[in-house]
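Enquirer: Provided below for reference: sequence and predicted model.
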Amino acid sequence: MSREIRLNAFDMNCVGHQSPGLWRHPRDKSWTYKDLDYWVHLAKTLERGKFDGLFIADVLGVYDVLNGNVDAALRHSAQVPVNDPLQLIPTMSYETEHLGFGLTASLSFEHPYTFARRISTLDHLTKGRVGWNIVTSYLNSGALNVGQPAQTNHDDRYELAEEYLEVCYKLWEGSWEDGAVVRDREKGIFTHPQKVHPIRHAGKHFTVPGIHLSEPSPQRTPVLYQAGASSRGKDFAGAHAECIFVAAPSKAVLKRYVANVRQAAERVGRNPREILAFNLQTVVVGETDAEAQRKFNEYRKYASFEGALTLISGWTGIDFGQFGPDEVLRHRYTNAVQSAVETFTTIDPDREWTVREMADWVGVGGFGPVFVGSPSTVADLMQEWVDDTDVDGFNLAYAITPESFEDAVDLLVPELQRRGVYKTEYRQGTLREKLGGKGPRLAVPHPGAVYRNLGSEPTRLAV
């Protein structure tokens, strides 16, 4: 029997997200992304379905690779307009008790000193239910608009990421000792100064001499998500990630990716089973297979060919406007999301994908596969993928929202629970504890856990 299947919802503070063009569907409400009512309803729906979390994507930049301009992205709302994701989380956490929140935030465009405070604040406000999806950003437009001459080379972004995390770990884990905050009214001491230490970081990219501005939050370090799928990204995930997010279109690709990350974790002395892997998936569920297929066919009528090419061009760094719809995809190196280029060439080594076929695949649900069927059919497929690939669960994107999520909660979850492969109650504690952690904080030998205070300053512990 399959082990427990975990589910996150995958959304973004924008219109359409992974299904370009479906904002036109009469039942889609993604255009109400500007209203807190939408997000509160979604959070309550997901908690009713015992979802582990809401994974919120983000990009700081625009998809302007197609035809060399932003016109198609604006025309089809291909992840623009897009609002800040962080500001949604406090309200949703206030209206729920258990649901976790995975915040996507790029380390390419914000200094770690200020970012660490924002995350500590969020961890306090959510009572320890926040995670950070670590991304290095891939859109050149984002780099240009924060004053950088161009996007940093792919592998160099991971070098910066290593130091960025080192700074954050020192601030979160090492600057304030346990017991530093006493709130002693009698003695008039709120914090013991001798238990708060400057981190004295002086590195290649960052100099941070002082103390963390926030007192320790419930988790200190948020649950760490990572979505890099290049070779460099997998090594980074193996070292740091507690959860990995994959957008694999086939079982073969997913199985290889999960195995590679678990091997990378083992190489640095971590327990590979402590990393939870989630694959991007879209489910179209109906009471029967026929009803689900009818829904899917209806959704596909609204998918935008040009909108899909806008996303693919942004993800790969290749302007697909220069090719005809029936031209065949050829692999090439880019400085964007390298795994995106490889995705279609690795689905089936014997298949040649045309531009039209790629757009058709991406049109509903992005790069991930789409499961269509009754609750029983979709549950069978999920169990099969878990058994065959070693994945732990799925990040569910929507075709239309909130319908896709409501169908998953009302139809699919009860079937998974009936089979004994889905939780009926949440674990208590922080997000890290709900996901199976032994406590609210990072545990040795995770590289963040070794920055514990030893006397006058935080240093690495021997492991």
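Expert: Yes, it's here. Residues are numbered from 1 along each chain as shown.

Enquirer: C-alpha only now, for contacts and for neighbours.
Expert: Will do.

Enquirer: shouldn't Glu47 be in contact with Phe101?
Expert: No - using CA atoms under 8 Å, Glu47 is not in contact with Phe101, being 11.3 Å away.

Enquirer: Compute the number of surrounding residues for the residue nearest to Glu342 when sequence neighbours are not counted.
Expert: Closest residue to Glu342 apart from its sequence neighbours, by CA to CA, 6 or more residues apart in numbering: His331 at 6.8 Å. A count of neighbours around His331, defined by other CA atoms under 10 Å, yields 11.

Enquirer: Confirm that His331 sits in a helix.
Expert: No - His331 sits outside any helix when classified using DSSP: H, G, I helix; E, B strand; the rest coil, being coil.

Enquirer: name the element the most centrally placed residue in the chain belongs to?
Expert: In the chain, the C-alpha nearest the mean C-alpha coordinate belongs to Asn133, at 4.8 Å (CA atoms, centre = their mean). Assigned by DSSP states H and E, Asn133 falls within strand 130-135.

Enquirer: dropping in the other structure now:
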Amino acid sequence: MKTMQIYAFDMNCVGHINHGLWTHPRDQSMRYTDLDYWTDLAMTAERGKLDGLFLADIVGVYDVYKKSPAPVIETGAQIPVNDPLIPISAMAHVTKHLGFGVTVNTTYEQPFLLARRMSTLDHLTKGRIGWNIVTGYLDSAARSMGLERQPEHDARYDAAEDYLQVLYKLWEGSWDDDAVLRDKAGRMFADPSKVRAVKHDGSYYKMEGIHLSEPSPQRTPLLFQAGASARGQDFAGKHAECVFIASATPQAARPIVDGLRRKAVEFGRGGDALRILNLLTVVVGRTEKEAQDKLEDYRRHASIKASLAHYSSSIGIDLSTYGLDEPIGQLTTNANQSALAVITGQAAKPVTVRQITEQMVLGSRIRPVIGSPEQIADHLQRWIDDAGIDGFNLARTVAPESLRDFVDLVIPVLQERGLFKADYAEGPLRQKLFGSENGRLPASHPAAAFRFRNA
């Protein structure tokens, strides 16, 4: 029987996906600036044997709705937002097996420095770090970084291809596995003949230099990706190991899942090279009634304003300019193509703002799954069977209550049914998830082409 992978999905801010719930009396997400908040969260996730804790990020603000950032500033919708990499070392210190995924935007980060930061985290976590590769979709981020607007959608992916070549050369080719000697008697820390500068002369990036970090347990961190556009799926099929999607139903997810696996096969990697995880919000109680009561309690705190502001920036359309029952036209924007397609190209008929808000039960466009532990387990199993996915990315509601509820109530049922692991495997993150030797990328991955080989 196939066992699923499960990640806790979070962000270094007050309001992440389900907006407004920070106002709930039991919610503690206003402690996001407190390191103890993050270490406690990590220990809870590891107690539940979750595969990882995944931290999203943006480097701009949502300012499309009402042409102002005021709605999201007022409601705490992913602003203020702190750096997602900083808490990871502390969370790794209080855990032994939990993996960590972190979002870093290729458009605004120099690859040479990112290579060192990710190698450092791979060392400090003992090989438990993953990188979510994003190219961005906010013009506000571009303006903050000195540009008039962000590059065009497909051009951002073209640049990311070039970016990854730089990283692969640094991570995989600059140092030999046996370059570091640590020879005190011989007074030689590393053998210079086994360390080399790498050179890159691409369309977007040019560099020449030695990777500043010695080889880390995984060398290249586990690679996550979340693009569901046609260009994003090509990119995922070539590079990603774990792919996040956000489909509303298993039936909607299935074509995306099958398409991603076909892409991986086209790139010579095989369909089993990907672990595909769907975004899910869960509200669980010891009984169905308790879960429904909890939902009603939560939804009184949800913010539709924040959710509309978030969604407007995601799709690049100011939804405040539409009447409640006015159809949203078949528009093209330079924002999140897959999010826009859901209400335009993929929609059977024109979608209205009223229909969008009706989906926003807990302050997001992701309708929650509600029920007893057994009902939640049934629902997750149907997703695995019907969509062909490998697991889930669990969005928080009331924090950290929602994660504790899932760990204490749902995980035991999944384990009893053989749907979730009873304990962690040993080794680095990639080895835990794929069984790969020494936690390194397989030869079928494009990064392997950049490993140094003596002539």
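Expert: Now that the structure is in, tell me what you want to look at. Fair warning: this is a prediction, and the values are worked out from it, not measured in the lab.

Enquirer: Now the TM-score, please.
Expert: Comparison of the two superposed chains (TM-score structural alignment, normalised by the length of structure 2) gives a TM-score of 0.97, and 454 aligned residues with a CA RMSD of 1.4 Å.

Enquirer: picking that back up, of Glu47 and Phe101 of structure 1, who's got more company?
Expert: Phe101 (30 against 19).

Enquirer: Would you confirm that the more buried one contacts Val130?
Expert: Yes - the criterion here is CA under 8 Å, and Phe101 of structure 1 meets it with Val130 at 4.9 Å.

Enquirer: Name the next helix or strand downstream of the strand holding Asn133 of structure 1, please.
Expert: Taking DSSP H and E, what comes next after strand 130-135 of structure 1 is helix 140-145.

Enquirer: I would like the residues contacting that next one, please.
Expert: For helix 140-145 of structure 1, contacts defined as CA atoms under 8 Å, 6 or more residues apart in numbering pick out Leu60, Gly61, Val62, Tyr63, Asp64, Phe109, Pro149, Ala150, Gln151.

Enquirer: make it 10 Å
Expert: Contact partners of helix 140-145 of structure 1, identified using CA atoms under 10 Å, 6 or more residues apart in numbering, comprise 59-65, 70, 108-109, 137, 148-152, 314, 317, 335-336.

Enquirer: hey, where'd the strands end up in structure 2?
Expert: 5-11, 52-56, 99-105, 129-134, 180-183, 188-190, 198-201, 206-209, 222-225, 242-245, 275-284, 369-371, 391-395 (DSSP state E).

Enquirer: So for Leu380 of structure 2, which of these sits nearest?
Expert: strand 391-395 (8.3 Å; CA to CA).

Enquirer: Superpose on structure 1 and give me the mean offset of that closest one.
Expert: For strand 391-395 of structure 2, the mean deviation from structure 1 after alignment is 0.3 Å (mean CA distance after the TM-score superposition for structure 1).

Enquirer: Onto which residues of structure 1 does that strand map?
Expert: On structure 1, the counterpart of strand 391-395 of structure 2 by TM-score structural alignment is residues 393-397.

Enquirer: so how far is that stretch from its chain's centroid?
Expert: Counting by CA atoms, centre = their mean, to the nearest Å, stretch 393-397 of structure 1 is centred 10 Å from the centre of its parent chain.

Enquirer: residues in contact with the residue nearest to the centre of structure 1?
Expert: Counted by CA under 10 Å, 6+ apart, Asn133 of structure 1 has contacts 55-58, 101-106, 222-227, 241, 243-245.

Enquirer: Tell me if I'm right that Asn83 of structure 1 and Asp35 touch.
Expert: No - Asn83 of structure 1 lies out of contact with Asp35 (CA atoms under 10 Å); the separation is 11.2 Å.

Enquirer: which of these two has more neighbours?
Expert: Asn83 (18 against 10).

Enquirer: and the gap between that one and Lys34 of structure 1?
Expert: Counting by CA to CA, to the nearest Å, the gap from Asn83 of structure 1 to Lys34 of structure 1 is 8 Å.

Enquirer: overlap in contacts of these two?
Expert: Contacts common to Asn83 of structure 1 and Lys34, judged by CA under 10 Å, 6+ apart, are Asn13, Cys14, Val15.

Enquirer: Just to check, Arg31 of structure 2 is in contact with Thr39?
Expert: No - Arg31 of structure 2 lies out of contact with Thr39 (CA under 10 Å); the separation is 11.7 Å.

Enquirer: More neighbours: which of the two?
Expert: Applying other CA under 10 Å to Arg31 of structure 2 and Thr39 shows that Thr39 carries more neighbours, namely 20 against 15.

Enquirer: what residues are up against the more buried one?
Expert: By CA under 10 Å, 6+ apart, the neighbours of Thr39 of structure 2 are Ala45, Pro87, Ile88, Ser89, Ala90, Met91, Ala92, His93, Val94, Thr95.

Enquirer: Just the buried ones from the residues you listed?
Expert: When the contacts of Thr39 of structure 2 are checked for burial by 16 or more other CA atoms under 10 Å, the buried set is Ala45, Pro87, Ile88, Ser89, Ala90, Met91, Ala92, Thr95.

Enquirer: got the residues you listed as CSV, with distance to Ala142 of structure 2 columns?
Expert: Shown next, in CSV, are those (distance: CA to CA, whole Å):
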residue, distance to Ala142 of structure 2
Ala45, 34
Pro87, 25
Ile88, 26
Ser89, 29
Ala90, 31
Met91, 31
Ala92, 32
Thr95, 36
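
Enquirer: Report the contact partners of Ile89 of structure 1.
Expert: 39-40, 43, 54, 56, 95, 100-103, 122, 125-126, 129-130.

Enquirer: For Phe394 of structure 1, state which of those residues is nearest.
Expert: Leu54 (11.5 Å).

Enquirer: ok, the closest one - how many residues close by?
Expert: When neighbours are counted by other CA under 10 Å, Leu54 of structure 1 comes out with 27.

Enquirer: Repeat that for Lys349 of structure 2.
Expert: Neighbour tally, Lys349 of structure 2, other CA under 10 Å: 10.

Enquirer: you'd agree it is up against Pro327?
Expert: Yes - assessed by CA under 10 Å, Lys349 of structure 2 is found in contact with Pro327 at 9.0 Å.

Enquirer: Give me the common contacts of those two.
Expert: Counting by CA under 10 Å, 6+ apart, the contacts common to Lys349 of structure 2 and Pro327 are Ile343.
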